[in-house]
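Peer 1: mind folding the following:
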Amino acid sequence: MRLLSVAVVASLLPGLPSAALAAAGTTYYVDSRAGDDAAAGTSASTAWKSLEKLAAAELKPGDTVAVKRGGSFAGPLTLEASGTAAKPITVKAYGSGALAKISGSEEDCVVVKGNHWAISGLHASNCRWAGFQLDGDNNELSGVKADRNIAGVFVTPSGSRNTIRDSVLTGNDRMSVNDEGGDNDSGAFGVLLNGDDNVVTGNTISGSFARSADYGTDGAAVEIFNGDRNRVTHNISRNNETFTELGAQKGKTATGNVFAFNVVTSSRSRGSFLITRGSRHIVGPVKGTIAVHNSVYLPARDTVGWSCHDGCSPSILKLRNNVIVVGGESGWEDGAGADEDGSVYQGRTARFKLGPKSVMADPKFVSKTDLRLRPGSPALGRAVALTPKWYGGKAFGKDIKGKPLAGPLDSGAYQH
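Peer 2: Here you go, the predicted model:
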């Protein structure tokens, strides 16, 4: 859910003075260099100094926290108050320079326990486990950065209807546990979703890759475990071990997750786009996954486009209108197989049945990093028509560059 600014709300409600809207809350300032916790905190010249002072403040719906750029803090920053849908509590940057950095190898950096927060302008780095942890509902992260964490953003099982958008999650390349045996290593996640009905859109996610004692290497741009109905759309993924891997422990579900209009590239020697499981797997079945209009280029030999194993069926995985080029296996299915159509594949091998409008051919990408289609591409005009539910709803009915879907549709993330 995109949260509206005062200016936007005022334009939609011209009869209501913007000053009345702005007066809804108080703005508090935090400056790690020049602040003073004994000051009032209500102006840039009387800013507080510490996150502890901020965490102790009795924030109310409509309040704003402004954090001075160029500063650094030791985490955690725990946000326990709650805003409302009409009056979220806002965190934003002010001043000039780099985003304020929050670090803390002994603690998670930003922990959002409340609801209806709109958080931007923070950088969480080298935290105990997660850069940003969302325990609450209806929160939004936008324009944040996270690096050097086990998970850049972690949405816990209690976190629902949150949005992570327009952010840079790079080099979250650490592994937890990481010991021999036990099949229990975990980490190197750009985003880890354990909750339901969240949106991950418009982000650049790179470098989710780490050594693992159990798996050799592991990591994912967006990992979903026990999370239902999450929508992962319009993201740029570079040099991650896997774009997405899905699982659910027995008695839990990871049902109805959608991946649409993502662009996935990697120069690593190993990688994959999508990994999911049927009922015979220890973390299966993962039901109702949909992948549509994604563009993928993974040229190394040890790569997989998509894998649906241990009891694959159309109820497990549906794919439409993707363009997938790999140096290894373009797709793999067992059992009844996935439901696939309208796509272009190129790979060394393939173990799946092509849909009626799918082909094996060179899609003619512009380059190794630019996955737009050149003239004469077999992906042009190949896509099958889809209703909005396939790609997460009408709000997501546009290509990776924001072009609306119209006319004969092309396969892949770009429309021409």
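
Peer 1: from here on, just use CA atoms for contacts and neighbour counts.
Peer 2: OK.

Peer 1: who are the contact partners of Leu274?
Peer 2: For Leu274, the contacting residues are Thr242, Phe243, Thr244, Glu245, Gly305, Trp306, Ser307, by Cα atoms under 8 Å, 6 or more residues apart in numbering.

Peer 1: which SS state does it fall under?
Peer 2: strand (DSSP: H, G, I helix; E, B strand; the rest coil).

Peer 1: how much space is there between it and Phe225?
Peer 2: Distance, Leu274 to Phe225, using Cα to Cα, to the nearest Å: 14 Å.

Peer 1: buried subset of the contacts of Leu274 as a ChimeraX selection?
Peer 2: In ChimeraX, this line selects whichever of the contacts of Leu274 come out buried by 16 or more other Cα atoms under 10 Å:
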select :242,243,244,245,305,306,307
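
Peer 1: closest one of the contacts of Leu274 to Thr163?
Peer 2: Lowest distance from Thr163 to the contacts of Leu274 (Cα to Cα) belongs to Thr244, with 17.4 Å.

Peer 1: quick revisit: with distance to Ala338 and secondary structure added, can I get the contacts of Leu274 in JSON lines?
Peer 2: JSON lines is the format used below for those (distance: Cα to Cα, whole Å; DSSP: H, G, I helix; E, B strand; the rest coil):
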{"residue": "Thr242", "distance to Ala338": "19", "secondary structure": "strand"}
{"residue": "Phe243", "distance to Ala338": "19", "secondary structure": "strand"}
{"residue": "Thr244", "distance to Ala338": "17", "secondary structure": "strand"}
{"residue": "Glu245", "distance to Ala338": "16", "secondary structure": "strand"}
{"residue": "Gly305", "distance to Ala338": "13", "secondary structure": "strand"}
{"residue": "Trp306", "distance to Ala338": "10", "secondary structure": "strand"}
{"residue": "Ser307", "distance to Ala338": "9", "secondary structure": "strand"}
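
Peer 1: I have a second one here; can you model it like the first so I can compare?
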Amino acid sequence: MTKSKLSLLLLLIFFVFNANATNYYINSKVGDDNNAGNTKDLPWKSLINLEKNKFLPGDSILFAKGSSYKGGFIFTHSGTAEKPIVFSTYSVGADVILKTPRTELSPIFEKYGAGQAPSFTNPDWSVLNGNIFRIEANYIVIDGFYFHDNTNPPGSDKNNKNVQKLGVVYLALNTHHNIVKNCEFFNTPVGIKIKGKYNLISHNYLHDRNEMMAYSWGPIAIMVVAGNNEIAYNRVENYGAYGGPYGSDGGVIELDGVDDNFKASTINIHHNTSINNHGFLEIAARGVDSVTVAYNLSDDKNQFIGGGGYKVNVFNNTVIRTREPNVDRYIFWTFNPELTFLNVRNNIFYIASDLGVFGPVKKVTGHIRVAVGEQLHSNNLYFGGTNPDPIGGIKLGNGDMVTNPLFVDVLNRNFRLNPKSPAKGKGIKLDYKTDLDGYPISKKPCMGAYEFPSN
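Peer 2: Sure, this is the predicted structure:
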């Protein structure tokens, strides 16, 4: 086949592939819900047509940058693996800006979008229980939005389970292969709720919610109900609250066993950055299997991992617990020691002198949090300041060490390794390609979430 014929064939394939795809535009500033919505000059104004219109695989639903929306919608139209339905943004092109006099740019920015990401809020519980994007469909991509200031439930108990209804982005039961990426969530009681499978939550920023949702529920950035989900490369800051029956609650990720549909095993949580939250991972259930937590920085309060009963691989995390007050006394805790199994390798635990990592098992009387006791552990570094036993009454494993990891700058909370760190090259090789900064993993990996670049 000649080069020209091949080019023509590829062009024909492209047009056939995209033949039925339509771009829809929404602009709260200049739109009209009676418009066709399929050009930037005739955009819709609100969310209403997202429930009334029919959407096909390959369609894109684009919101003007600088626009804002209140309320929520239920989306029921699925894409396919090859042609997902994409929610994203649009703005005025650089070519238009360059050829337009500065004095005439303002109405163009308003008409075609410019500035900050489109913003969404739903402060009214009576509107979809505070959901904004309630996705009851598959192969959906949600990319590049700003969500803020959502409502708490009007109380929550074992009968109404209102907390389980929350989620700014709510991926409903039996949905699958959805992606939430590059979004920001501010002051939202639950940022993302995942009730479906094979979803990817990646490169989002969730931050600043410190009010209890209900008596025994603190705010949670990401709640997971179903299995086979991946949570990666997100940044979460300042989630959680003091109060309630446990003294402190909420945090980054919860596997929500209170939800009636809970069946969450095979969860991959990796390469996330967690700062000043009330715990990293809570597993509110028993019998949770095949969870992997790897290459995360957790510079938080309270537990790194705790829950009812679980099997979790814990690889190459940098866990910092020097923020006060810490309500939990151990980095790992459980309600059921006999049902808890950890495989802990290549981590750095840098903790306050009054805390421990594992701790001795105690007899459980009632629903109380206790230390996890002896677990599989090797090639970890433990440091507790003046405490000579930061591991917590458990014997060191093969390759374990108790020493200062020598971070770059502890005072300014830079927990990368300096050139003299004893953690350099002391890990064992696992199946990961890059560290939290994106540097390649060497044949002799470092302990913790960061490789030393020249290692």
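
Peer 1: TM-score of the superposed pair?
Peer 2: After superposition, the two chains reach a TM-score (TM-score structural alignment, normalised by the length of structure 1) of 0.85; 376 aligned residues with a Cα RMSD of 2.3 Å.

Peer 1: Asp173 of structure 1: which of the contacts of Leu274 of structure 1 is nearest?
Peer 2: For these, the nearest to Asp173 of structure 1 is Thr242 (12.6 Å; Cα to Cα).

Peer 1: what's that closest one aligned with over in structure 2?
Peer 2: When structure 2 is aligned by TM-score structural alignment, Thr242 of structure 1 is paired with Gly279.

Peer 1: in contact with its match, which residues?
Peer 2: Shown in contact with Gly279 of structure 2 (Cα under 8 Å, 6+ apart): Gly240, Asp249, Gly250, Gly251, Val252, Asp300, Lys301, Asn302, Gln303, Phe304, Ile305.

Peer 1: please narrow these to those residing in strands.
Peer 2: The strands in this structure, assigned by DSSP state E, contain Asp249, Gly251, Val252, Asp300, Lys301, Ile305 from the contacts of Gly279 of structure 2.

Peer 1: just the residues you listed now: which is nearest His177 of structure 2?
Peer 2: Nearest to His177 of structure 2 among those, counting by Cα to Cα, is Val252 at 21.9 Å.

Peer 1: map that closest one across to structure 1 for me.
Peer 2: In structure 1, the residue matched to Val252 of structure 2 (TM-score structural alignment) is Ala221.

Peer 1: for Asp41 of structure 2, same thing?
Peer 2: That one, Asp41 of structure 2, aligns with Ser45 by TM-score structural alignment.

Peer 1: just checking, that match is part of a helix?
Peer 2: Yes: counting by three-state DSSP, one finds Ser45 of structure 1 located in a helix.

Peer 1: next, count neighbours for it.
Peer 2: 14 (other Cα atoms under 10 Å).

Peer 1: likewise for Asp197 of structure 1?
Peer 2: Here the count is done by other Cα under 10 Å, and Asp197 of structure 1 has 19 residues near it.

Peer 1: before we move on, what about Gly307 of structure 2?
Peer 2: Residues lying near Gly307 of structure 2 (other Cα under 10 Å) number 25.

Peer 1: any idea how far Asn387 of structure 2 is from Gly356 of structure 2?
Peer 2: Distance from Gly356 of structure 2 to Asn387 of structure 2, counting by Cα to Cα: 9 Å.

Peer 1: do Asn238 of structure 2 as well
Peer 2: In this structure, Asn238 of structure 2 and Asn387 of structure 2 are 28 Å apart, going by Cα to Cα.
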